[in-house]
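Next input, structure requested:
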Amino acid sequence: MSNIKIVCDSLSDIPKELIEKYNIHVVPLSVIFEEKEYIDGIDITKEDFYKMLRQSDNLPKTSQVTYMSFKNVFEKYINEYKSVLYIAGSSNASGTYQSAVMAKNDTEGDIHTFDSLSLSIGSGCVVLSAARLAQEGKTINEIVNHLEKIKSNMSVLFTVDTLEYLQKGGRVSLAKATIGNMLNIKPILCIEAGNVKSLSQSRGKKQVVGKIIEIIKETYGDNLKDKQILIGCGDNNGDLENLMKKINEELHVDEIMIVNIGSCICAHTGPTVLGIACCDK
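Coordinates of the predicted model:
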């Protein structure tokens, strides 16, 4: 057993089987929908959340993890492990990281906080790298140094089937969303320095998947056997299958991990989000 406990938050969409495999503790954010508060991944499943999104005209809001939640987690694990490493979803997207830093400063023991400056499958890549290294017996400093390297050389690309949710959230104007939906324009978004930014766009699902693969190839070439790859979607599994097919046709990969993107991200993108994250293992 590793003497380092890996902790993350629910901004990193780690599949349940990998949480269990690597003994990761996930601290959940909260989601407020129709004036009711849900604990992400506990009070509401991803599938139920997708349905609620489609049936409601209102956008949900997310609420950061509290100081006391982190204090309790850190105090629990620092008595069981030599070190605790908490890896956060981007501090630019949530105040959760700051809550963790405050709790760490008030807790005795070897506790480390790491800002992934990414989200969902992106921060998931960072968490899984740390968990794998911890199981291999690497020291806390070796793990953190490796995370700094992969953080600076990671690609995270997303697209959405409709601009409706980005418009509701104020990220796209009503005029742009209306015209974009009429012309079947699909945006390609990236995560840069912890923020979501527009990178490119294409017309139609087939073209946007091809453009995403093209961007990956421009960044890394077509041989990704030494890379860790996560792909994810909401309830649009057919789009995920198309992305997987294109990856297998055009890229050389060892393993692809598949993720259902959770409520903290889909609250802003809608349930038809599709993404790929790629970084060093």
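
Going by C-alpha atoms from here, please, whenever you check contacts or count neighbours.
Noted.

Might you report the residue contacts of Gly169?
Going by CA atoms under 8 Å, 6 or more residues apart in numbering, Gly169 touches 59, 268.

ranges for the helices of this protein?
Along the chain, the stretches classed as helices by DSSP state H are 16-22, 46-55, 67-78, 96-105, 121-135, 140-151, 164-168, 174-182, 205-220, 237-250, 263-269.

Of all the ones you listed, which one comes closest to Cys279?
helix 140-151 (6.0 Å; CA to CA).

For that closest one, name the packing helices and strands.
For helix 140-151, the elements it packs on are helix 121-135, strand 273-280, judged by 3 or more CA pairs under 8 Å, 6 or more residues apart in numbering; DSSP states H and E.

who does the longest one touch, helix- and strand-wise?
This means helix 121-135. strand 4-9, helix 16-22, strand 83-88, helix 140-151, strand 155-160, strand 227-233, strand 273-280.

and what of the shortest one?
Using 3+ CA pairs under 8 Å, 6+ apart as the contact criterion, the neighbours of strand 273-280 among helices and strands are helix 121-135, helix 140-151, strand 155-160, strand 227-233.

I'd like the ones you listed as CSV, with distance to Asn248 and mean neighbour count appended.
Listed next are those as CSV, based on distance: least, CA to CA, whole Å; neighbours: other CA atoms under 10 Å:
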stretch, distance to Asn248, mean neighbour count
helix 121-135, 19, 25
helix 140-151, 23, 16
strand 155-160, 17, 25
strand 227-233, 12, 23
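
The structure of the following sequence is requested for comparison with the preceding one:
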Amino acid sequence: MSKVAIITDTNSGIMPADGEALGIKVIPTPFMIDGVEYLEGINLTQEDFFKKLADGADVSTSQPSPGALLELWDAMLKEYDEIVYIPLSSGLSSSCQTATMLASDDYEGKVFVVNNQRISVTMRQSVLDAIELRDKGMNGKEIKDKLEEVKFESSIYIMLDTLYYLKKGGRITPAAAALGTLLKLKPVLQIQGEKLDAFAKARTATQGKNIMINAMLSDFENRFGGIDAHDVHLSGAYSYDLEKANEFKGEVEAAFPGYEMHMDPLSLVVSCHIGPGALAIAASRKIHV
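Reported below is the predicted structural model:
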């Protein structure tokens, strides 16, 4: 039986120290902040990041360098027969395409890059699924194929607290941001597959949370086979406001009897574009072998 290593990056919400406890390797996501490179989970914490964001720092995201990636693969292949690498969705970053290209050169049959269109808590679940599949005896190719087979069996809904960062990143016009701020709109965004799309506009945070809960209830019924099936992982995420996140967690669990909601901070790559105060609900179908 092949000895399989699991590697991911911090866009999964799993930090390098957490990876050690799980028996996997986690690559820190690089950020350029006012011209200085920081590594998520190494010398950039959630608190540091949001403080810099609030101070008006110039923040941009990057991807792990090809050199660093190859160096890690080579080191891991001295101990393991195969590697399953789970990077950020190809629809949200070029890191997956870069890794796929690198793996096709000199690592064919040894490194399997998973492109399963996920980020944050649904990406985290893919990593946990990969560990379980490996422990059940699957090889690298079988794990990659299984994760990609169910890649669209997930949903994320995110409610923003502010339009400022979407405007700053050029994702909405200043006029639209000004109107939304004037009307105190709470946009709800959706991730199903590759892209982050607009889903709804709420006038209050309460309405926005209800929109997300009802959208997920609909997904449970129409995409995941029913709320009572207990065949789905239910998760939540937030940017910076843990008290608000825990309140939302209670509301979600009340709407989904029998489910316990796992809650994590949103990936800083997402937080960079939407700012603090965001709330998200997410789900992914459980994998059965």
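
Could you quantify their similarity as a TM-score?
Scored against TM-score structural alignment, normalised by the length of structure 1, the superposed chains reach a TM-score of 0.91; 280 aligned residues with a CA RMSD of 2.1 Å.

one step back: quick one: closest of the helices of structure 1 to Ser198 of structure 1.
The closest of the helices of structure 1 to Ser198 of structure 1 is helix 164-168. By CA to CA, the value is 11.6 Å.

what's the average distance of the closest one to structure 2?
Compared with structure 2 after fitting, helix 164-168 of structure 1 deviates on average by 0.7 Å (mean CA distance after the TM-score superposition for structure 1).

and that helix, what other elements does it pack with?
Applying 3+ CA pairs under 8 Å, 6+ apart, one finds that helix 164-168 of structure 1 makes contact with helix 174-182, helix 263-269.

Of all the residues in the first one, which ones are buried?
Translated: helix 174-182 of structure 1. Using 16 or more other CA atoms under 10 Å as the test for burial, helix 174-182 of structure 1 gives 177-178, 180-181.

Also the shortest one?
Within helix 263-269 of structure 1, the residues scored as buried using 16+ other CA under 10 Å are 263-269.

Mean deviation, that helix versus structure 2?
Following the fit onto structure 2, the mean deviation recorded for helix 263-269 of structure 1 is 1.4 Å by mean CA distance after the TM-score superposition for structure 1.

packing partners for that helix?
Counting contacts by 3+ CA pairs under 8 Å, 6+ apart, helix 263-269 of structure 1 is packed against helix 46-55, strand 61-63, helix 164-168.

which residues of structure 2 does it align to?
The aligned range for helix 263-269 of structure 1 in structure 2 is 268-274, by TM-score structural alignment.

contact partners of that stretch?
Applying CA under 8 Å, 6+ apart, the external contacts of stretch 268-274 of structure 2 come out as 11, 40, 46, 49, 53, 59-61, 160, 162-166, 169, 239.

Go through the helices and strands packed on helix 121-135 of structure 1 and name the closest to Thr66 of structure 1.
With CA to CA as the criterion, Thr66 of structure 1 lies closest to strand 4-9 of those, at 11.4 Å.

which helices and strands does that closest one pack with?
Here strand 4-9 of structure 1 touches strand 25-27, strand 83-88, helix 121-135, going by 3+ CA pairs under 8 Å, 6+ apart.

Run through who's touching it.
Outside strand 4-9 of structure 1, the residues that touch it by CA under 8 Å, 6+ apart are 23-29, 77, 81-89, 127, 130-131, 134, 140.

For ChimeraX, what selects the buried ones among these?
Applied in ChimeraX, the following selects the buried portion of the contacts of strand 4-9 of structure 1 according to 16+ other CA under 10 Å:
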select :23,24,25,26,27,28,29,77,83,84,85,86,87,88,89,127,130,131,134,140
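
nearest spatial neighbour of the most centrally placed residue in structure 1, skipping sequence neighbours?
In structure 1, the centroid-proximal residue (CA atoms, centre = their mean) is Ser120; its distance is 0.6 Å. Residue nearest to Ser120 of structure 1 in three dimensions, not counting chain neighbours: Ser12, with 4.3 Å by CA to CA, 6 or more residues apart in numbering.
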